Structures are given as structure tokens and as C-alpha cells.
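Chemist: I'll drop the sequence and a predicted model, then ask my questions.
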Amino acid sequence: MRLSHLAAAVCVVAGLLLPGPARAAQREAPAGLPGEMSGTGLPLLCDIPDIRLGSVASLRSFHRAMADCADRFWAVTFAVAGLAYTPPELSVTTGTGSVCGAITDHGAQYCPDQQTIVVRIMQDELRDPFRMNIAHSVAHEWGHHVQRLTGVLDAYNALYQPASGQARNLLNHRLEMQAECYAGVFYSAALDSIGPGIAWEAWLRAVSEADESQAHGRPGNLAAWQDRGYRGGATGHCDTWTAGDSAVA
């Protein structure tokens, strides 16, 4: 998700982590893994470089450093939970093609079959590199990779394919808002290292005031789930699947 372009469907994703299959069944959500994943609870020290105005090379370096930081966080988080973890590939490009087809006009996407995060460097980022907005490209898409690694992609597809209309929209919203929450969980450890250049509350206001997206849902809900992950610091706070429809609409 790019903050200034929430209206774009930027991801092809699926999966979840839930406290248990029984709770998931309340809304016919895919069965999740028992328990929750949490990291060490300690700040994550990452070396995230500055972004130079107009520099494609510095944006590439920034995204790669963000990827390394996210990889370290989720590797520890999975290890603490006793789960196997593999990092996604990262592709940073200025073009319009990727390993899973055309890139959206508005930036990042996750390719689940290839387990690859694709980030397209945009002209507006070169002109005005909003550090936290750019960082969120990696953090949000990594959330989708975490969903992929839960092994419930097929279960999600089984729910999505026979659904239609609003039911599909709500499934998409639950996916996207869980990825937002997972990004928040990552920020709970890494935000100081990222050096966002904006206070957390101001960032949430910016997210909540963005344009509404049919694919992602209401910006206010996106901000709320991101904050929930940030303040909770564990994936157990990211159960969008049993949340009421109004919390993910």
C-alpha cells in the first residue's frame, strides 16, 4: 500500500494467523495456527540509509535495507513461535513489469507464487521522498509474505472463489488490514531504526485521511489495525477474521 494511492489494489495475497481454528470458524475464515507470534520485545537495530532527493540508487539501497530489517524481525518472530521461515525475494525496479506480471501504477505488490515482493520506484518518490510512506511499501508487503507462510493460501482461495460482490470485498479487506496490522507489529520493534521523519500519531492521521480504497477498505480502519499491531507487538492482535464487518469495511 502506498499512502497517497490507497485506491489501487497493490497486492495479490492470502493467509492469516489466528489464535485458533475454533475462533476462525465463527466466520468461516481459513483455519489459522495456534497461539500467536511475538518477537523478543526488544528494539530492532537496523541500518536504514538516508534517501537522497532524485536518487534511484539511494531508494534501491533504502528498500534493500528495509527488507533486511523486516527479514531479521520476522525470522526471529517465526523462530520464537517454532515455525519454519523463508524470506521472500525482493525486486526493486523503475519499470512496469515483474515476475507476476504488470506492476500496478502505484507501487508495491506481493507475488505469492514466486514469494517475491516487487517495489516500483515512482517519480513522486524521487521528487518528494516521504520516508515513512516509502518504508511502508516493504513493511506492508512483508505482512503478505507472513500470510503466505502460514500455509493457508489455498484455504483463502477456497473461500474467495465461490464468493461474490460484498463477500469478496470483505475477504479482501480482512487480508489487507491484517497485512497493515503485521506491518504495525514490525514497527513496534523497528520504528526507531527506520527514522520515519513523522510522529506515529501524525502518521496514523495521514493514513486515515487518505483516499478510500475499494480493495483495502476504509482508511480509518487501516490506520486502526496498523496501530493495533504497533501497540500490541504480536500477531495475535491482528485477527481481522473474527472482527465485525464494520471494523474491516
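Modeler: Good, I have the coordinates.
Chemist: When you work out contacts or count neighbours from here on, use the C-alpha atoms and nothing else.
Modeler: Will do.
Chemist: Run through who's touching stretch 126-141.
Modeler: Applying C-alpha atoms under 8 Å, 6 or more residues apart in numbering, the contact partners of stretch 126-141 are 1-3, 11, 51, 53-56, 63, 66-67, 70, 107-110, 117, 119, 125, 179-180, 182-183, 186, 194-198.
Chemist: Buried only: go through those residues for me.
Modeler: Buried members of the contacts of stretch 126-141, counted by 16 or more other C-alpha atoms under 10 Å: 1-3, 11, 51, 56, 63, 66-67, 70, 107-110, 117, 119, 125, 179-180, 182-183, 186, 194-196.
Chemist: List the buried residues for stretch 123-138?
Modeler: Result for stretch 123-138 [16+ other C-alpha under 10 Å]: buried residues Glu125, Leu126, Pro129, Phe130, Arg131, Met132, Asn133, Ile134, Ala135, His136, Ser137, Val138.
Chemist: Pasting the second one now:
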Amino acid sequence: MKWEGQEQSDNVEDRRGMGGGGRGGLPIGGRGIGVGTIVIALVAGWIFGINPLTVLGILSGGGGAPTAQVSTGPAPAPPADDAQARFVSVVLRSTEDVWTEVFRSGQAQYVRPKLVLFRGATATACGTGQSAMGPFYCPGDQQVYIDLQFFDTLHQRLGAPGDFAQAYVIAHEVGHHVQQLLGISEKVEAARRGGSEAQANAMSVRLELQADCFAGVWANRSQQARQWLEQGDIDEALNAASQIGDDTLQRRSQGQIVPESFTHGSSAQRVSWFKRGMQTGRIADCNTFEASRL
């Protein structure tokens, strides 16, 4: 992926060197939407080497959460010599360009999300965000949160190396922001509250798969604009989508698959919907909620 020298976003906030105190777990109802929800919390012991019960306690608002980073003012931009932060800034800028154009073509305005870099834990409008959740989007403050150490986990423990695999993760979380702006997330959350656990999980899967499709739309359009993909890049993203499918994670962590507990979709589904968005570059092709088969 030829990202060096590309224009960076000025919408990245670096909280990694900030201290402070904070309490509270990330609520399930108005939760941050992202890679690290219940299924990934259950395998956090394997991925991050921590007690999964601790993570579940954090997610449900229980105790045991590490101290969160709390800003008393605007956090600085990342240092210029931080290559990983530069990469994230370049990818974010590309998503800004793509979604600004998509929204403009629909006579709407795209509101750019802020991307927050943190370590360990940080305060969000959704509660305390934890590294163990993986990257996530908080609809309450319309911000994406990433502990960059997750990229090491993606490579070393989940078997998904490569810069475009990392770009896919960022684009997926920005996809949740697009859903928030379009009013999709709010409707899904209302439907989840009114249904059974199985129905709520099924709605969550459709929401996540749509975010994968939106990531594919970004991949298509960013390539048209920048011609920055190299041989193997697409395979990196498809592999990442596969490695974080619910069935793959459950098989690794507990040796069995429980489809009714899926919240993000199977590996095959995640790959399929990312490919759909990537092949057409059309947001209209990402309507997972009307699809008879996922």
C-alpha cells in the first residue's frame, strides 16, 4: 500500500501520553460499536492475556476497569515522526475524501469523525473505552477510538498482517460513523431494545456486515482516487475480515461455534460483504437489512 507521502487528516487526537482518572464501563445499550463487542470480549483472554470475566465486567459497567485517560483540554496531534500514527492519519484522510464525495452526490454533508489514539483506557461519551475491546466507534461523541497496539494483535495473534488489513479496520469503524449519520444505527438500536437476545444479535450482525460493505466502498473509491494499492493488499483486507469472523474467533477460543450468539457475522459473511462494496463502490449495494441471505 503506497501510503507514504499521502495527505494526512488533521482530525486525529493523540491521548497516548495523557493521564487522569475516570470510571465506568462501556454500556451495552448505547455501546461503542466496533470489533470489540461481546464475542471478542469472550476471547479477550486468549487474544490479550487477560481474564475474560474482567472484560465482560467492564462491558457491562462493572468494576475492575483500569484508570481511563481524561483530557482537561484538546489533546495534541500525533508527533510527526510516529509512522504508525501517520499511517492512521493518511487512511482517515482518505475516508474523509471518499465519504465527503458520496454524501455530496446525495445532496448531503459529511461530518468528519475524530479519530482518537489512546493506550489502555480512555473516557468516551459511551463510558470508559478499553484496549481489550479493540478499535471501536462511539456514536455518543461520533469518534473512533484505537489503541495502536491492536495492530500488533491483528498481525501476531489473529494472523492478519499487512497495512491494508489495518486500513480495513479503520474503514470499518468509519463505516459505523456513516451509519450513525444516516440514522441507521439509531433505528437498529431501537429494534435491538424491543426484541429478544437472538433478534438483537441478528440485527447487530446486519449492522456490522453493512459496515464491512461500507469499508469495501471506501476501498473501491480510494483506489480510484489514489491508485495506492499494491499486489496482495486486497488479500490482506479479506484475510483480516475472515480472521475476525465470529465463527473463527469462537472456534479458537472455545472449540465450538454458536451461530445464535454471533454479533458480527461469520468469516464468510464478512468477506462477502466487504467484497460486495469493493467491487461496486456503491453504498446502495450495502443494504444488509433487506438482504434475504447474508
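Modeler: Arrived safely, thanks for sending. Just so it is clear, the structure is predicted and the values come from calculations on it, not from any experiment.
Chemist: Just the buried ones among the contacts of stretch 126-141 of the first structure: which are in strands?
Modeler: In strands, judged by DSSP state E, the following of those are found: Gln109, Tyr110, Ile117, Val119.
Chemist: Hmm, the last one is touching Thr93, no?
Modeler: Yes - assessed by C-alpha atoms under 8 Å, Val119 of the first structure is found in contact with Thr93 at 6.3 Å.
Chemist: Tell me the one of the ones in strands among the buried ones among the contacts of stretch 126-141 of the first structure nearest Leu175 of the first structure?
Modeler: Tyr110 (12.5 Å; C-alpha to C-alpha).
Chemist: Aligned to Asn287 of the second structure, what sits in the first structure?
Modeler: Matched by TM-score structural alignment, Asn287 of the second structure corresponds to Asp239 in the first structure.
Chemist: Phe103 of the second structure versus the alignment partner in the second structure of Asn157 of the first structure, what's the distance?
Modeler: With TM-score structural alignment as the criterion, the equivalent of Asn157 of the first structure in the second structure is Glu189. Glu189 of the second structure is 23 Å from Phe103 of the second structure, where distance means C-alpha to C-alpha, to the nearest Å.
Chemist: Check Arg192 of the second structure too.
Modeler: In this view, Arg192 of the second structure and Phe103 of the second structure are 27 Å apart by C-alpha to C-alpha.
Chemist: Give me the more crowded residue out of these two.
Modeler: Arg192 (19 against 15; other C-alpha atoms under 10 Å).
Chemist: Excluding covalently adjacent residues, which one is nearest to that one?
Modeler: The shortest distance from Arg192 of the second structure to any residue other than its chain neighbours is 4.3 Å, reached at Ala200 (C-alpha to C-alpha, 6 or more residues apart in numbering).
Chemist: Can you find the partner of the one you found in the first structure?
Modeler: Under the alignment (TM-score structural alignment), Ala200 of the second structure pairs with Arg168 of the first structure.
Chemist: And for that match, the neighbour number?
Modeler: By the measure other C-alpha under 10 Å, the count of residues near Arg168 of the first structure is 16.
Chemist: which stretch of helix or strand covers it?
Modeler: helix 165-194 (DSSP states H and E).
Chemist: tell me what that helix is packed against?
Modeler: For helix 165-194 of the first structure, the elements it packs on are helix 56-80, helix 131-149, helix 219-232, helix 245-248, judged by 3 or more C-alpha pairs under 8 Å, 6 or more residues apart in numbering; DSSP states H and E.
Chemist: one step back: contacting residues around the residue nearest to Arg192 of the second structure?
Modeler: Ala191, Arg192, Arg193.
Chemist: overlap between the residues you listed and the first structure?
Modeler: Mapping the contacts of Ala200 of the second structure onto the first structure (both residues aligned by TM-score structural alignment, their matches' C-alpha atoms under 8 Å) leaves Arg192 still in contact.
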